[in-house]
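Undergrad: For reference, the sequence and a predicted model appear below.
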Amino acid sequence: MKKALLFAVMLSFSVTQASAWGQLGHYVIGLMAERQMKKSVLAKVEKVLYPMSLGRSGTWMDEIRSDRSYDYANSWHYLTSKNGEYDPAHQEKEGDAFEAIQRLKAELKAGNLSQKEEAEKLKMLIHMVEDIHQPLHVGTGEDRGGNDVRIEFFNQSTNLHALWDSGMIDRKGMSYSELADELFRRLTPAMKQKYRGATMEDWLKEAVALRPLVYKLPESKKISWVYMYESNDALEERLVAASVRLAQILEEIYG
């Protein structure tokens, strides 16, 4: 009985971790976005999200998966793109991250929402903008965004999606504020201009361009330091890009 309960808890943890950037990833992106935003805009956003912070609110959309009343949004965490294009025909019928980001952004800009509606839509938007920058949230449509690719990471069984969500970030052994500090100091005006000038279609192309790196696995599927070393720059760049674009979108809505 105890073994069965332990297995159920471990399975639940595994599924949760495989659903999006892990908690640290979301916190890092949110904190860096806060530091880039105009104070007047950040104040408006914080008022809507209160008592949650911007960083903390990024995990809310994963947490509500336990509430069946939000099942309609289950497929909004990801999308399918074969070669960097957005094709509605390849998406889930309930919606996808690309479509939902654009729709919620328009709804928030239009206003006329109740306090609860605005807060929930904003938290969803924040989460999805962050998620879509994890390369495996722009999936091929063949392996559930890497969830079906079983690997061993430092001798621990996991999957490729979970590795990019949280495995490599957690392995750094840093708090989210420490990692945010480290990444934020590298953010240059030129990088901001580049990221802010990209379209959402460009975001998909960026994810697809990283697939050869993401799927560069040994036949044994046992990975550790070499894979982390080769992937680290891309992983950190995705966190930085997400923070710039999240700040940009929030300023477009509340600026």
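TA: Great, that's in hand. None of these values were measured; they are calculated from a predicted model. Residues are numbered from 1 along each chain as shown.
Undergrad: contacts and neighbour counts: CA atoms only from here.
TA: OK.
Undergrad: contacting residues for the residue lying closest to residue 54 once chain neighbours are set aside?
TA: Distances taken as Cα to Cα, 6 or more residues apart in numbering put residue 30 closest to residue 54, at 5.6 Å, once the chain neighbours are dropped. By Cα atoms under 8 Å, 6 or more residues apart in numbering, the contact set of residue 30 is 54-56, 58, 243, 246.
Undergrad: dropping in the other structure now:
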Amino acid sequence: MKKLFMIGLIGTSIALISWGFKGHRAVATIAQKHLNSNTAYVVSAYLKGESMSDVATWADENRNTTTAPWHFLNLPLGLTHEQFVKFVSESDNNVYTAILKTEASLKDNNLTADQINEALKYLIHLVGDAHQPMHISRKEDKGGNTIQVRFDSKGTNLHSLWDSKLIDHEGLSEADIAKNYDVATAAQIKQWQSDSPMEWIWESYQISSELYAQAKSGQDIDEIYYQKYIPVIRKRIDQAGIRLAGELNKIFLNERVKTTTVKLVPPAPIGTTNAPVVRLENVKNFIGLTVSVQGKVYTVKDIGSMVLVNLGAAYPNQLLTVALKGPAKDLGSQLDNKTLTVEGEVIDYKGKPEIIVSDPAKIKF
């Protein structure tokens, strides 16, 4: 049985963390929204119920001397596109080759569920890395880590500035970042998903080359710089999310999860739709998809046309609202303080996830 690929360590590893926590989670959240239904089922199953954003920083948190080089690519400045392609094609043990080899692993039908789980977590992270301009940069300054600058009256470096400082300056929550950055048009989505990983990193190389041309050690990064480059960061994160979704949709186009090899988290799916099981705190990431989810009932309210059951917390802090209609409405009086399992399509109602249930068989408690 073929094992998940391992890339040997070549050269000196550099501890780089791209996009930071918020950026990587935003890439994963955007990607999750653009998965087709079959891919979403497969990804949820292989991630054992965790959302893509939950595992977005796993590759950084589990970095070692072997995997450290997978997160970046060192290049000399001044390359033409032709020279760039030749240089990258002849290289190994970097973010570009790691993406290619991870994708090849995911297409291997002989992988175990645990191997697929690990490869997925790497791919989710590495596509984000490829879109962070300072991860396609120079070896001599360690991707901008040794170029000291000041921003928001604090010392930092060029790499950290692009990892997280500019994003943090916006003051947006994780949810708002994902929402506000996910603005690609249908034409952009089509174009971005047709581009190859070579083009992703070429784009990053062009941006980092521009940043290097104007970078000065000790530079005071002002509001003009921020206003110029925050749209670039927004676009790169959006592109990473859209492209990650495109890659996963292609890889898992005809994939069918074998329940004998994939262990889903409890509760077991109910009904006959074979819906993936997701955690209550992650259900917001599955808008438009049919899932099975379990949670404690905090409040029940009969509003006449339906009974609203809030899971995870009382209104307005609930993690999920289950709207009982028709025959299922009669269950409302039995659900106070119960833990129930519900299966159905997750919809967005005024910014909150909701599942509408008419069939009593879709509810268990």
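TA: Received, thanks. Note that the structure is predicted; figures quoted are calculated from it, not measured.
Undergrad: Could I get the TM-score for this pair?
TA: Superposed pair, TM-score by TM-score structural alignment, normalised by the length of structure 1: 0.85. Supporting alignment: 233 aligned residues with a Cα RMSD of 2.0 Å.
Undergrad: thinking again about what came up before, please say which position in structure 2 the residue nearest to residue 54 of structure 1 maps to.
TA: Alignment note (TM-score structural alignment): residue 30 of structure 1 maps to residue 28 of structure 2.
Undergrad: tell me which element its match falls in.
TA: helix 20-33 (DSSP states H and E).
Undergrad: Follow the chain on from that helix and name the next helix or strand.
TA: helix 37-46.
Undergrad: where's the counterpart of residue 136 of structure 1 in structure 2 relative to residue 128 of structure 2, distance?
TA: With TM-score structural alignment as the matching criterion, the partner of residue 136 of structure 1 in structure 2 is residue 134. Going from residue 134 of structure 2 to residue 128 of structure 2 by Cα to Cα, to the nearest Å gives 12 Å.
Undergrad: Between the two, point out the one with more neighbours.
TA: More crowded of residue 134 of structure 2 and residue 128, by other Cα atoms under 10 Å: residue 134, with 32 against 29.
Undergrad: if I pick the more buried one, what's in contact with it?
TA: 143-144, 159, 162, 204, 208.
Undergrad: Kindly report the same for residue 165 of structure 2.
TA: Residue 165 of structure 2 makes contact with residue 151 under the criterion Cα under 8 Å, 6+ apart.
Undergrad: Check the gap between the residue minimising distance to the centre of structure 2 and residue 59 of structure 2 for me.
TA: Nearest residue to the geometric centre of structure 2 (Cα atoms, centre = their mean): residue 28, 1.0 Å. Distance, residue 28 of structure 2 to residue 59 of structure 2, by Cα to Cα: 13 Å.
Undergrad: ok, now residue 355 of structure 2?
TA: For residue 355 of structure 2 relative to residue 59 of structure 2 (Cα to Cα), the value is 33 Å.
Undergrad: With residue 158 of structure 2 instead?
TA: Look at residue 158 of structure 2 and residue 59 of structure 2: by Cα to Cα, they are 22 Å apart.
Undergrad: Who has more neighbours out of those two?
TA: Higher neighbour count among residue 158 of structure 2 and residue 59: residue 158, with 26 against 22, using other Cα under 10 Å.
Undergrad: Residue 115 of structure 2 matches what in structure 1?
TA: By TM-score structural alignment, residue 115 of structure 2 lines up with residue 117.
Undergrad: Structure 2: which residue goes with residue 106 of structure 1?
TA: Using TM-score structural alignment, residue 106 of structure 1 sits opposite residue 104 in structure 2.
Undergrad: Quick check: the gap between that match and residue 250 of structure 2.
TA: Applying Cα to Cα to residue 104 of structure 2 and residue 250 of structure 2 gives a distance of 12 Å.
Undergrad: Kindly report the same for residue 159 of structure 2.
TA: 32 Å.
Undergrad: just residue 183 of structure 2 next, same as before
TA: 22 Å.
Undergrad: Same question for residue 308 of structure 2.
TA: Residue 308 of structure 2 is 38 Å from residue 250 of structure 2, by Cα to Cα.
Undergrad: Please say which of the two ends up with more neighbours.
TA: Shown here are residue 308 of structure 2 and residue 250; by other Cα under 10 Å, residue 308 has more neighbours (22 against 15).
Undergrad: Quick check: the more buried one touching residue 302?
TA: Yes. The criterion here is Cα atoms under 8 Å, and residue 308 of structure 2 meets it with residue 302 at 6.3 Å.
Undergrad: picking that back up, next step: the contacts of residue 134 of structure 2 restricted to strands.
TA: Per DSSP state E, strands hold no members of these.
Undergrad: For these, give me JSON lines that also has neighbour count and distance to residue 44 of structure 2.
TA: JSON lines is the format used below for those (neighbours: other Cα atoms under 10 Å; distance: Cα to Cα, whole Å):
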{"residue": "143", "neighbour count": "26", "distance to residue 44 of structure 2": "34"}
{"residue": "144", "neighbour count": "24", "distance to residue 44 of structure 2": "36"}
{"residue": "159", "neighbour count": "27", "distance to residue 44 of structure 2": "33"}
{"residue": "162", "neighbour count": "21", "distance to residue 44 of structure 2": "30"}
{"residue": "204", "neighbour count": "21", "distance to residue 44 of structure 2": "30"}
{"residue": "208", "neighbour count": "21", "distance to residue 44 of structure 2": "34"}
